[in-house]
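Asker: below is the sequence, then the predicted model.
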Amino acid sequence: MALNIPALISIAFFYVITLAVGVWAARRTKRLQAHGNHTEIAIVGGRRINLFVGLFTMTATWVGGGFINGSAEIIYLPGKGLLWLQAPLGYAIALTLGTLFFVTPMRSKKYLTMMDPLQESYGNTMTGFLFIPALIGDIFWFAAILSCLAAAVTVIMDIQNYLSIIISACVVISYTFCGGLYSIAYTDVIQLVFMIFGLCLCLPFAMMYPASRSIVSTSTQEVFQAPWLGKIETEYIGRWIDDMLYLCLGSIPWQIYFQRILSSSTTTQAKITSFVSAFACLALAIPSVLVGAVAVSTDWNQTIYGLPAPYERGEAGMILPIVLQYLCPAYVSIAGLGAVTAAVMSSADSALLSSSSIFGYNIYKKIIRKKASDKEVLVIMRISTVVLGSIGTGLAFLSNSVYDLWFLSGELMYALVFPQLLSVLFIPKTNTYGSAAAFFFGFILRLLGGVDSLRVPPVIRYPWCINIDGVYSQLFPFKTFTMLLSLLILVVVSYTTDFLFKRSILPRHWDICHIVKEKDIPPKTDAELLQMANTRNHPHHCTEM
């Protein structure tokens, strides 16, 4: 296949438009910074993001390249299907739970990042530890979605994937570097419009392709492969529940979510943004579902793609761009490529700003250099954007391995960070000792559960653990079990240490985390006061001791 010149021109035009909007937003950011707090404007847009832009940037952050490509892939894969498509519903529930329980307490104290309440309650050291899985998750996510874009560009344009990765990364890093949240928010508007338009334009052509059967008939009947509706085997119910809870709860403790929440003008607006985006996640999954269903319903032997089918070639992960390329006219597939590109970039920029914000504000300003000025923090954030973006770009060449590592880091966020955030906001008197115990115990327990995708065998084999082709797979909901156990340990250790130190059962000088304050010490009884007086009257008694 020769280089697709029209597609190249189209994607170049999209990049120019995106970069132009990002630079325009950066100029607005500079004007605001001339009269306000540099750090606050860069991280949360000075809390001035309006409802319209807020809705677009929240939705675009969740509905990214991994979302639209992964949804189509799940529908297409034999043995999966619609019943295993959990991300749209999981994200919608996560956004709803965030609206109901997390928006108000996070905004009430005017936090800048998700780590602020954790740093207030558990201290700088634990903040550093909790930042590690978040940082790794953002870097791997940035790398994974760049790989996703490279796959789409390779299919449609026949261009070397490293070129698309490097160019896309440079564009994203550039406008994130210049304008912070404002640049990301306004470019998200453009990207979401491109994505919706491109996918909706392609769908009718793909569904009416002569070699494709009706997706209604293939939903429950096997024609070319297993029905795309899918089914959940009885023995896999535990894993299905585990994955759903992981998406519903594990999707909350991410800076990319709270960055949008904290940037809204009012708490009411933040709640509306989060709640409406939940429905948008469900609605915007429909095009990907239909693309996957069309792929299941297509006789690939009657297309230019030919046999073997994409699944048999190991290309199921690229099914969306394959459908756009081989079942749509050339000019339509170009629009589809623009949709994929827009979706990818809308998530990539958010991941970069997320980690650079936490590092600049919570790590650099509050731990490394407490006297740093706002301008200095802004410089550190920009340097972090370039460094983290460069690392992610390099990792993007690992392709599938990056997705596996991102899933692992996401599970660590679920097991380690979610219980901590839940505790600090809703469970009083949890402390640093509980936080440390929960973090390290949860980390070890999760790793001992094994990692299927990386072929790391489990040391702890939970009930219903099976061995398929030499790879152990946990069917027990062990991710949620690890999270709940971590939460329990945090609460028990916190309340136990609080009791022991306040009652002086443990010596106060052992309290290295300083959880007991003077005001927390109970008043002394008359007997204790009399004993202290006698001790002062007989100082030689202490000397003899």
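Answerer: Now that the structure is in, tell me what you want to look at.

Asker: alpha carbons only for contacts and neighbour counts from here, please
Answerer: Fine.

Asker: which SSE is the closest residue to Ala339 other than its chain neighbours in?
Answerer: If the residues on either side of it in the chain are set aside, Ala339 comes closest to Met195, at 3.7 Å by Cα to Cα, 6 or more residues apart in numbering. Counting by DSSP states H and E, the element that carries Met195 is helix 161-207.

Asker: could you point out the helix or strand that follows that helix?
Answerer: helix 237-250.

Asker: hmm, back to that, for the helix holding Met195, enumerate the helices and strands it packs against.
Answerer: Counting contacts by 3 or more Cα pairs under 8 Å, 6 or more residues apart in numbering; DSSP states H and E, helix 161-207 is packed against helix 5-33, helix 38-44, helix 51-62, helix 115-157, helix 286-296, helix 319-326, helix 330-358, helix 374-395.

Asker: before we go on, here's another structure to hold up against the first:
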Amino acid sequence: MALNIPGLIAVIVFYALILATGIWAAWKTKKEEKKGNQTEVAIVGGRNMSFFVVLFTTTATWIGGAYINGTAEIVYLPTRGLAWVQAPLGFLSAFIIGGLFFAEPMRSKKYVTMMDPLQEAYGNTMGSILFIPPLLGDLFWFAAILASLGATVSIILDVTGYISIIISACTVIVYTLLGGLYSVAYTDVIQLLFMIVSLWICVPFALLNPASENIGYTAFNEVHQASWIGKIEAEYIGRWLDDFAYLSLNSIAWQTYIQRLLAASSTRQARITSCMAGVLSVVMAIPSVLIGAAAASTDWNQTSYGSSTPAERGESSMVLPIVLQYLCPTYVSITGLGAIAAAVMSSADSSLLSASSMFAHNIYKKILRKKAPETEVLCVMRLSMVLFGSAAAGLAFLSRSVYDLWFLSGELVYAILFPQLCCVLFVPNTNTYGSTVGFLFGLLLRLLGGETALKIPPVIHYPGCRLVDGVYVQLFPFKTFTMLVSLTTIILVSYLTRFLFRKNILPLGWDVCNIMKECNFPNPQPRVEGQIDLPLNSI
């Protein structure tokens, strides 16, 4: 296959448009920085972004290349199907829960990052340890979606994948570095609009191709029943519920999402835009579902792809670009490639800004250089963008391994960080001892549960654990179980240590985390004649 010159030109034009939008947003950022705190403008947009921009950038938080590619892949896979497409409903739940319950407590104290309440409650040392899982998650996520884009470009344009990885990474780094959240948010608007239009243009061509049967027929025909509608076997219900809970709850405990809640001009706006973003994320999945259904209903012998199916060639993960390339005209497939590139960049810039924001604000300013001026913090933030972005681009060449590492780091965030965030926001008086034990217990339980993708065998065999193709698979909802155990551990250990120190069962000299010094006991009041003293436990 020869180099697709028109497609290459179209992609270059698209990248130039995104870069120009990012640079324009950077100019707007400079104007806002003159009005107030430079760091807050770069990280949370000065907390005064418009409704429309916040809505689109919140939606783009999780609507990336993995979302639209992965949805099409799951619908296409004969062993999965539509019944296993959980991301749209999972993100809908996450956005609603986040908007209704997390927006107000995060905004009430004017936090700048997700790590602020953790450092405030558990101290800088514990806060810096809790920073590690989301940092790794952001890096691996950036790398994974760059690898996805590289594979897509190589299929449609016949260009070596590493070229698109390098160019995409450089473009994202430049405009994110120049404009912070404003550049990310405004480019998200362009990218999301382009994604919606481009994918819907491709859908009719994929469905009406002569090689494809009517998806309505294949959906309810016995031969095709498992192809794209799918079903959930009774033994897999626990696994399905575990994955759904993971998507619904874990998607909240990331700086990329919390950043959008903090950037809204009011708590009411944050709640409304978050809930609407959930609905929009479901709508965004519809074209990918239809494309996956078209792939499952296609006789690939009638196309230039060849006699083997994508599943037989081990290319199921690339089914969306394969459909665009072989079931759509050239100019349409180029449009679809633009949609995938837009999706990738909308997620990549968010991850880059997230990691650099937390490092500059929570690690450098709060721990390493507490008296650092705003300009210095901004310089560190921009330098970290270059370093993190370069590291992610390098990791992208690992391809499949990066996806596996991202899944594991994401599950560590679920098992470790989500319970910690819930405790500091909703459970009073949790402390550093509970946080530490909960962290260690959650980490240990998750690792002992094993990881199929990384070939880590399980030490703990939960109910339903079985050997499939030489690999142990946990059918019990052990990820959610681990999260709940971690949450319970934090609360119990926090209240137990507080009780032991308060009753002098443990000497205060052992309180190395100084939790008792941070307790605000009421000052003794002068005794009034005739006053009746009640014991504390009667109140």
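Answerer: Looks like it came in fine. In this text the structure is predicted, and so the values were computed from the model without any measurement.

Asker: please state their TM-score.
Answerer: Structural agreement between the overlaid chains, expressed as a TM-score with TM-score structural alignment, normalised by the length of the second structure, amounts to 0.96; 524 aligned residues with a Cα RMSD of 1.2 Å.

Asker: and the residue nearest to Ala339 of the first structure, what does it touch?
Answerer: By Cα atoms under 8 Å, 6 or more residues apart in numbering, the residues touching Met195 of the first structure are 336, 338-343.

Asker: I'd like the distance between Ile173 of the first structure and Leu55 of the first structure.
Answerer: Relative to Leu55 of the first structure, Ile173 of the first structure is positioned 23 Å away (Cα to Cα, to the nearest Å).

Asker: quick one: which of these two has more around it?
Answerer: Looking at Ile173 of the first structure and Leu55 with other Cα atoms under 10 Å, you find the greater number of neighbours at Leu55, namely 25 against 21.

Asker: just give the closest residue to the corresponding residue of the second structure for the more buried one, not the sequence neighbours.
Answerer: If you follow Leu55 of the first structure across to the second structure using TM-score structural alignment, you land on Leu55. Counting by Cα to Cα, 6+ apart, Thr273 is the residue found nearest to Leu55 of the second structure once chain neighbours are left out, at 4.9 Å.

Asker: could you report the neighbour count for the one you found?
Answerer: Every residue meeting other Cα under 10 Å relative to Thr273 of the second structure is counted, giving 27.

Asker: wait, it sits on Val54?
Answerer: Yes. Here Thr273 of the second structure reaches Val54: they are 6.7 Å apart, a contact under Cα atoms under 8 Å.

Asker: quick one on the thing from earlier: tell me the one of the contacts of Met195 of the first structure nearest Phe142 of the first structure?
Answerer: Nearest to Phe142 of the first structure out of these is Ala343 (Cα to Cα; 12.4 Å).

Asker: quick one: that closest one from Asn69 of the first structure, how far?
Answerer: Applying Cα to Cα, the value for Ala343 of the first structure to Asn69 of the first structure is 9 Å.

Asker: got it, and Thr154 of the first structure?
Answerer: For Thr154 of the first structure, the distance to Asn69 of the first structure equals 14 Å [Cα to Cα].

Asker: compare those two (neighbour count), which wins?
Answerer: Neighbours per residue, other Cα under 10 Å: of Thr154 of the first structure and Asn69, the larger number sits with Asn69, 28 against 18.

Asker: name the element that one belongs to?
Answerer: Asn69 of the first structure is part of helix 65-76 when elements are defined by DSSP H and E.
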